[in-house]
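Asks: Quick one: sequence plus predicted model below, questions after.
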Amino acid sequence: MGLSGFEFATATRILFGAGRLAEVPREVKALGGTRVLLVTGRDPTRAGPLRQGLDQLGLSSVTFAVEGEPTVELARDGTATAVSERCDAVVAFGGGSALDAGKAIAALAANGGDPLDYLEVVGRGLPLTKPSLPLVAIPTTAGTGSEVTRNAVLGVKDAQVKASLRSPLMLPRLAIVDPDLLAGAPSGVLAASGLDALSQLIEPFLSARANPLSDALAREGMVRSARSLRRAVLEDTDPATREDLALASLFGGLCLANSGLGAVHGFAAPVGGMFEAPHGAVCAALLPAVLEVNLRALRARAPAHPALPRFQEVAVLLTGRAEARAEDGISWVRELCQALRVPGLGRYGLTEADVPMLVTRAKAASSMKANPLPLTDEELTEIVVRSR
């Protein structure tokens, strides 16, 4: 495959390791923060020790809880809080929803205006021109990789879609990934977030924009996810398992931010906009059918495509068998989803009547542009029907 060059951008710094949460207050102070907006998940008490650490260094903080997946309205509320409380730094502590909300708020507080001024697809798509407030991103789940990406996904209820605020200026100044934060996570959260992370390793590896740097991270991440995700969900987590899941998630975020995604995430955005459905579980439901349809389409229409041998490499990495064929990798993914009890999209209210609208919206999603090849309406419809 010829390489015409690539860019690789990420958070200014990444600190990885057990116990590194304790370093956050000192790092916030080093970034010049004096009054912190602490963006959390629905239970702000989880961030209690972090808030105490900020207090001990003389940093005041205001908590902003994110109850569900972030919306335009929530971004407006959080930005208004940051501005009225005169916050000069943002610490986002939680799952992907809290991290995306934190990134959106840090950007909007610095740039002014409304989220719809900058939103892709359904907004005006204006560029952000000022750097975000200094942002420290701390994931407490192992799934989205949002701590190292340059976008924030927001739901737009009126349009029934999810769309991104996106800019290099939104990259966190610091990402702190502490595997200890996964201890005690519910098995359902580990399953959905872990399968989201796996899809964010596989899709960039097969992407039309794949590059050697993200490829190396994707390979390493797939091996770690394959050996640890099932055990973490069905048995328990130990330090080594948590480390594998946290690294797989981090690497997935680095990969998607620099090599794009594909049809799994192309569908996930409109599904999340049309139904109350958790992003990671949606990605998991879609992944087996997307892989199968993409493989068949490549063999039929682009037999010399560089992504084709990569399907076999994915199979080898996931199964651990050197002789594995492309189909074996897809079977492995399907069996994993069954073992982790991933529900079909029908669980969230998707009916046959919704399929044409979903296909139309997925075709317009930014993630679909990096799919290995354009899929036909019939192929896209088949993916949705088989994922129900």
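Replies: Cool, the structure landed.
Asks: can we go C-alpha only for contacts and neighbour counts from here?
Replies: OK.
Asks: could you say which helix or strand contains residue 158?
Replies: Following DSSP states H and E, one finds residue 158 outside all helices and strands.
Asks: show me where this structure has strands.
Replies: Assigned by DSSP state E, the chain shows strands spanning 13-16, 35-40, 60-65, 89-94, 135-139, 151-156, 161-166, 174-177.
Asks: contact partners of stretch 48-57?
Replies: With contact meaning CA atoms under 8 Å, 6 or more residues apart in numbering, stretch 48-57 is reached by 21-22, 24-26, 29, 60-61.
Asks: okay, which residue of this protein is out on the far edge from center?
Replies: Outermost residue of the chain with respect to the C-alpha centroid, by CA atoms, centre = their mean, is residue 58; its distance is 33.0 Å.
Asks: what's that one in contact with, if anything?
Replies: residue 34.
Asks: how close does it get to residue 155?
Replies: From residue 58 over to residue 155 the distance is 36 Å, taken as CA to CA, to the nearest Å.
Asks: now residue 29
Replies: Relative to residue 155, and taking CA to CA, residue 29 is found at 32 Å.
Asks: So which of the two has more stuff around it?
Replies: The neighbour comparison of residue 29 against residue 155 (other CA atoms under 10 Å) goes to residue 155, with 23 against 17.
Asks: Helices along the stretch 51-200 of the chain, start to end?
Replies: Per DSSP state H, counting those that start in this stretch, the stretch 51-200 of the chain carries helices over the ranges 72-84, 96-111, 115-118, 187-206.
Asks: Determine which of these approaches residue 11 most closely.
Replies: Comparing those against residue 11 with CA to CA, the closest turns out to be helix 96-111 (11.7 Å).
Asks: Return the list of helices and strands in contact with the closest one.
Replies: The helices and strands touching helix 96-111, judged by 3 or more CA pairs under 8 Å, 6 or more residues apart in numbering; DSSP states H and E, are strand 35-40, helix 72-84, strand 89-94, strand 135-139, strand 151-156.
Asks: Comparison target below:
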Amino acid sequence: MAVNFSFATAGQIIFGNHSLEKVSNLVAGFGKKVVLVTGKNSSRAKELMAKFSPGTDTVIFNVPGEPTTGLIEGGVQLARQHASDVIVGFGGGSVIDSAKAIAAMATNKGELFDYLEVIGQGKPLTEKPLPCIAIPTTAGTGAEVTKNSVIKSPENNVKVSLRSNYMYPDIAVVDPVLTWSMPPALTASTGVDALTHLLETFVSNQANPFIDMLCREGLTRISRSLRKAYKDGSDKEAREDMAMASLLGGMALANVKLGAVHGFAGPMGGMFPIPHGAVCACLMSAVIEENIQALRENKLDSSKFDELAKILTGNEKAMSNDAAIWAAELVAELQIPSLSEFGLTKEDFPVLVEKAKVASSMKGNPVELTDEQLFRILERSL
């Protein structure tokens, strides 16, 4: 069969230990007026800011948690008032998503809800965003190379995306050294997020040979290094593997749809204070099992799951169901809390299923799942 696909990513990717040292010159290439988007602790951002060229006019915008519609609107207002030349996102996925959204909305007219998926009008961006430099300090989301920002709407109790081909960062600087200080719990949840990105895009109904190549490399690195990075944060090789896997996962998900794990993750994260990585961890094994069963029932090809199992386990004799077993054992070893510990109950299942069915990510699931199958996933994951 002929191969047809398209692929897009950040304008430039700079990867390697201590690559943060290059950021000052990169910023200077865009101008003097900078909005530096960072997390609730600004200490490392201030250290980075101190390295900027003399005369650089920088303001810091803090993102204390997952971005909300109100927070993004505040960042946009700051960027416009500052007449910013460039937006720099320096932090985890929430920070980088915020930076991308602020850069996009700073140049586009109207309200944020005009452009949001699902709960908004979903209008396309018409103006190119402000230049954006993305610098991840965690290894999981791959947000530095994606074209969307995940934003929570408190009014609607859901997470949705602002998405556009314009939103790829101009430059992604991936420095594994920045992840060395991540505590074990954060290493675990972000690492599973990266794993799920690679896993779901690998078996996606939109996958192609180029995406498969990225996923195989990323899955191999995670399978050998996530446990190591969790147990020993100073393991430099493991940290480099995880940073690379996160990057590859981001590149993959930016170009093909994900699946049922992320289909549930948006509404679940909007309704409950559950870290995104924990949602992915709790759902992953059950989604794998249900997808394999559904493919077989519909007499569809499930060989991708056989290959997935071989990559994850390192066993050439492994079969598809071994992938679900491996995933469950990993989550147990990483001591990730269950969904019920965050307040989720069976009474919430009907709303979650209805919201998940219309989620953008669900369109990439390898097979269409019935309501019964979706309910079963939640029951197994609780």
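Replies: Perfect, thanks for sending it. Note that this is a predicted model, so its numbers are computed, not measured.
Asks: Give me the TM-score for this pair.
Replies: Remark: TM-score between the superposed chains equals 0.98 [TM-score structural alignment, normalised by the length of structure 2]; 382 aligned residues with a CA RMSD of 1.0 Å.
Asks: So for residue 123 of structure 1, which of the helices and strands packed on helix 96-111 of structure 1 sits nearest?
Replies: Closest among these, using CA to CA: strand 151-156, at 9.6 Å.
Asks: list the helices and strands that closest one packs on?
Replies: For strand 151-156 of structure 1, the packing partners by 3+ CA pairs under 8 Å, 6+ apart are helix 72-84, helix 96-111, strand 161-166, helix 263-274.
Asks: could I get the ones you listed as TSV with mean neighbour count and distance to residue 177 of structure 1?
Replies: As requested, those are exported to TSV (neighbours: other CA atoms under 10 Å; distance: least, CA to CA, whole Å):
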stretch	mean neighbour count	distance to residue 177 of structure 1
helix 72-84	19	24
helix 96-111	28	12
strand 161-166	25	22
helix 263-274	25	23
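Asks: Is residue 215 of structure 2 in contact with residue 246, as I believe?
Replies: No. The criterion here is CA atoms under 8 Å, and residue 215 of structure 2 misses it with residue 246 at 10.3 Å.
Asks: and the two? which has more neighbours close in?
Replies: Neighbour totals were compared for residue 215 of structure 2 and residue 246, and residue 246 leads with 34 against 28 (other CA under 10 Å).
Asks: what's near enough to touch the residue mapped onto residue 248 of structure 1 from structure 2?
Replies: Correspondence of residue 248 of structure 1 to structure 2, assessed by TM-score structural alignment: residue 245. Applying CA under 8 Å, 6+ apart to residue 245 of structure 2 gives the contacts 139-140, 194-195, 217-219, 221-222.
Asks: Look up how far residue 91 of structure 2 lies from the residue nearest the centre of structure 2.
Replies: In structure 2, the residue lying closest to the centroid (CA atoms, centre = their mean) is residue 141, at 3.0 Å. Distance, residue 141 of structure 2 to residue 91 of structure 2, using CA to CA: 11 Å.
Asks: repeat for residue 17 of structure 2
Replies: Counting by CA to CA, the gap from residue 17 of structure 2 to residue 91 of structure 2 is 16 Å.
Asks: Who has more neighbours out of these two?
Replies: Neighbour tally, residue 17 of structure 2 and residue 91, criterion other CA under 10 Å: the higher count belongs to residue 91, 26 against 14.
Asks: Would you check that that one makes contact with residue 40?
Replies: No. Applying CA under 8 Å, one finds residue 91 of structure 2 not in contact with residue 40, separated by 9.7 Å.
Asks: Now which residue in structure 1 aligns to residue 279 of structure 2?
Replies: Under TM-score structural alignment, residue 279 of structure 2 pairs with residue 282 in structure 1.
Asks: If you could redo that for residue 291 of structure 2, that was the one I meant.
Replies: Taking TM-score structural alignment, the alignment pairs residue 291 of structure 2 with residue 294 from structure 1.
Asks: Also residue 210 of structure 2?
Replies: So, by TM-score structural alignment, residue 210 of structure 2 is matched to residue 213.
Asks: could the helices of the stretch 51-200 of structure 1 be laid out in TSV, adding distance to residue 369 of structure 1?
Replies: What follows is those, written out as TSV (distance: least, CA to CA, whole Å):
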stretch	distance to residue 369 of structure 1
helix 72-84	24
helix 96-111	22
helix 115-118	20
helix 187-206	12
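Asks: Which among the ones you listed is found nearest to residue 6 of structure 1?
Replies: Of the helices of the stretch 51-200 of structure 1, nearest to residue 6 of structure 1 by CA to CA is helix 187-206, at 13.5 Å.
Asks: Distance from stretch 207-226 of structure 2 to the middle of the chain?
Replies: 15 Å (CA atoms, centre = their mean, to the nearest Å).
Asks: circling back: next up, the contacts around the residue nearest to the centre of structure 2.
Replies: Contacts for residue 141 of structure 2 (CA under 8 Å, 6+ apart) come out as 92-93, 190, 193-194, 246, 249-250.
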